[in-house]
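*Asks:* Just the structure for this:
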Amino acid sequence: MKNLYLRYKTQIKNFSSLSILNFFNFVFSFITFPYIVRVIGVEKFGLINFAAAFVAYFGLLTDYGFSWSATQLVSLNRNEKLKLDKNYSSVISIKIFLIILSVILLSIIIFSIDFFRNDYQLYYLSFLFVVGTTFFPNWFFQGIEKMGYIASITIIFRALSVIAIFVFITEPSDYLLLVGINGVTTLIIGLFAMVFIQWKFNIKFIIPNLNEVKVYLNYSWDYFITNIGISFYTNTNTFILGLFASNTVVGYWAAADKIRNAITII
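*Replies:* The predicted model follows:
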């Protein structure tokens, strides 16, 4: 048994770290979900979830399948420092470009369509979550099989955000602040993780050339298309419902969906 543990020690640690992270994410959601719905109301809860579903499409674009493809590349090159630097730098550079493109597209949609312009602050605040998730290099940690760092970083900042929610969210008009807290927390986690990688693993940022960028875009294309297909049955329901139904209906739908997910996890 000891030999078996030593053989799969890294895999066991990574699995344990992910399990701990998922457990705490469940606990944090379980604690805050009833409070949020009670304080801001079902209507605002529905509006927030519709906005999250909308900006999630930009999250697909900024991820561009790198959560899969970049993990493979980092895993293959984990012992070759220069290649690892190039992997990290190329992926981050592409993501920065895709974030800029997404902001432009988001702004065009918001200010061209009244439906979105009426709540433009909400959509921009919701987009902070996309930016934070985009910058969070989970693919790097997965590739080098050091998932414990992800768990520690995320749990600490998420715990602080839970405290902030109970302290500052006290009435329905605080719904924008709620989105801001979640968005800023995600952004801080992402930026902190990037700084941590460069400090802990001495990763250097190397500006990629155009040919390198093309190689990474082509390599990740199939993963990107696959993620788009997956999103049609994980994200589209809430978005489509929000286009044709009231925020209250979306709120009840989102609440029921969260309860269903919680029961599934249990």
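
*Asks:* CA atoms for contacts and neighbours, from now on please.
*Replies:* Noted.

*Asks:* any idea how far Ile31 is from the residue nearest to Gly41 when sequence neighbours are not counted?
*Replies:* Spatial nearest neighbour of Gly41, chain neighbours left out: Pro172 (6.4 Å); criterion: CA to CA, 6 or more residues apart in numbering. In this view, Pro172 and Ile31 are 18 Å apart by CA to CA, to the nearest Å.

*Asks:* residues making contact with stretch 55-74?
*Replies:* Applying CA atoms under 8 Å, 6 or more residues apart in numbering, the contact partners of stretch 55-74 are 84, 87-88, 91, 95, 98-99, 102, 123, 126-127, 130-131, 133-134, 138-140, 142-144, 219-225, 227-228, 235.

*Asks:* what do you get for stretch 227-237?
*Replies:* Residues from elsewhere that reach stretch 227-237 (CA under 8 Å, 6+ apart): 53, 56, 60, 65.

*Asks:* Now tabulate those residues in TSV and tack on secondary structure, neighbour count and distance to Asn77.
*Replies:* Formatted as TSV, the contacts of stretch 227-237 follow (DSSP: H, G, I helix; E, B strand; the rest coil; neighbours: other CA atoms under 10 Å; distance: CA to CA, whole Å):
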residue	secondary structure	neighbour count	distance to Asn77
Ala53	helix	21	35
Ala56	helix	20	30
Leu60	helix	17	25
Gly65	coil	22	18
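
*Asks:* Let's see this one next, to set against the first:
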Amino acid sequence: MKQKSLKKNSILNVIKTLSSIIFPLITFPYISRVLLPTNVGKVNFGSSFISYFSMIASLGITTYAIRECSAVSNDKEKLGKKSSEIFSINICTTIVAYLLLAITLMTFRKLDVYRTLIIIQSTSILFMTLGADWLNTAMEDFKYITIRTLAFQVLSLILMFIFVRDQTDYLKYAAISVFSASGANIANIFYRKRFCKVTFTFDMQWKKHFKPILLLFVMILAQTIFSSADVTMLGIMRSDYEVGIYSTAHKIENIISQVVSSLAWVVMPRMSAYYAERDYEKINDLLRKTLELLMLIGIPAVAGTCMLSKEIVTIVGGNNFIEAALPLS
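*Replies:* Predicted structure coming up:
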């Protein structure tokens, strides 16, 4: 594989990240004023609930796959074999996740009012697994990722303005959100053939792959609990209105965090390649540069958000969401 420029990849990833920021900045002010806090709360509760089953389906596979496939990116045969093994494990974990989701929906009757919403949002798990987007990242194909993301976001934006017109359209909003975030993964089924052939195989070498996947899963489990448990707990204990207020602050914070953390996904494949070569000098140099850039962006982002929380919430959500200023700060 021709080694791609980190600067070029960084610029492309910044464009992708900016589109992921601009898209909700355009859609959420519209959605928040159409659906109002209660229905926004329903959608965000469903999304938070699904995140646990998405975590079960993905385990630590995405991070592990990027690391492992990057190390063999120059050997098409090895890349295809390793990708197929990881993809097959992901198919199995996805089946387990859907079985657990079905049992949960049948067991906890309080979720009955959210059932249709949750089923719609759960399709993102299937799209994520079939798409195997980690292969594109491992191959540092950020040009394709960026163009694909922009195309689906523009299409989703058009669909949102056409079909989401009043409070009762929150299910349509949920479906369009899934289409925007995960629908593009279907295109990967055909696109990834340029790198290697990825198929389901029963020769998965569970012992070889599962231990590092589970170790990474522990990290992802902590991240998921940290980022989703608050919204889920609030949805169980209080009303959809409170969830709408709090999750709006959460969404704005998440947009800002994406800017700060986007660099990590750019350097991960290159870091994995350096590690496979045991080139610790380049690893340390890349780590230093990454940390400096994270600090340069991160500290002003925190300070600015705290100082301007009321103004940010008013612009993004309108006066109906002004209570979100404090949790945002």
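
*Asks:* follow-up on the earlier one: my guess is the residue nearest to Gly41 of structure 1 meets Val37, correct?
*Replies:* No. Pro172 of structure 1 lies out of contact with Val37 (CA atoms under 8 Å); the separation is 9.4 Å.

*Asks:* Tell me the residues of structure 1 aligned with stretch 50-68 of structure 2.
*Replies:* Aligned by TM-score structural alignment, stretch 50-68 of structure 2 falls on residues 55-73 of structure 1.

*Asks:* how far does the matching stretch stretch from start to finish?
*Replies:* Per CA to CA, stretch 55-73 of structure 1 runs 28 Å from first to last residue.

*Asks:* What's the separation between the counterpart of Ile31 of structure 2 in structure 1 and Ile92 of structure 1?
*Replies:* If you follow Ile31 of structure 2 across to structure 1 using TM-score structural alignment, you land on Ile36. Between Ile36 of structure 1 and Ile92 of structure 1 the computed distance is 34 Å (CA to CA).

*Asks:* Return the residues in contact with Lys42 of structure 2.
*Replies:* 114, 240, 243-244.

*Asks:* if we go to 10 Å?
*Replies:* Taking CA atoms under 10 Å, 6 or more residues apart in numbering, we find Lys42 of structure 2 in contact with 35, 48, 113-114, 117-118, 170-171, 174, 235, 239-241, 243-244.

*Asks:* tell me the contacts of Ala273 of structure 2?
*Replies:* Applying CA under 10 Å, 6+ apart to Ala273 of structure 2 gives the contacts 67-73, 138, 267, 279, 283.

*Asks:* and it, which of the three is it?
*Replies:* Secondary structure assignment for Ala273 of structure 2 (DSSP: H, G, I helix; E, B strand; the rest coil): helix.

*Asks:* Now do the same for it: its match in structure 1.
*Replies:* Checking TM-score structural alignment: Ala273 of structure 2 goes with nothing.

*Asks:* ok, now the one 10 residues further on?
*Replies:* Counting by TM-score structural alignment, Ile283 of structure 2 corresponds to no residue in structure 1 and stays unaligned.

*Asks:* and the strand or helix carrying Ile283 of structure 2, which residues are buried?
*Replies:* Ile283 of structure 2 belongs to helix 280-307 when assigned by DSSP states H and E. Going by neighbour count (16 or more other CA atoms under 10 Å), the buried part of helix 280-307 of structure 2 is 283, 294, 298, 301, 305-306.

*Asks:* Show me how far that helix is from its chain's centre.
*Replies:* Mean-position distance between helix 280-307 of structure 2 and its chain equals 21 Å (CA atoms, centre = their mean, to the nearest Å).
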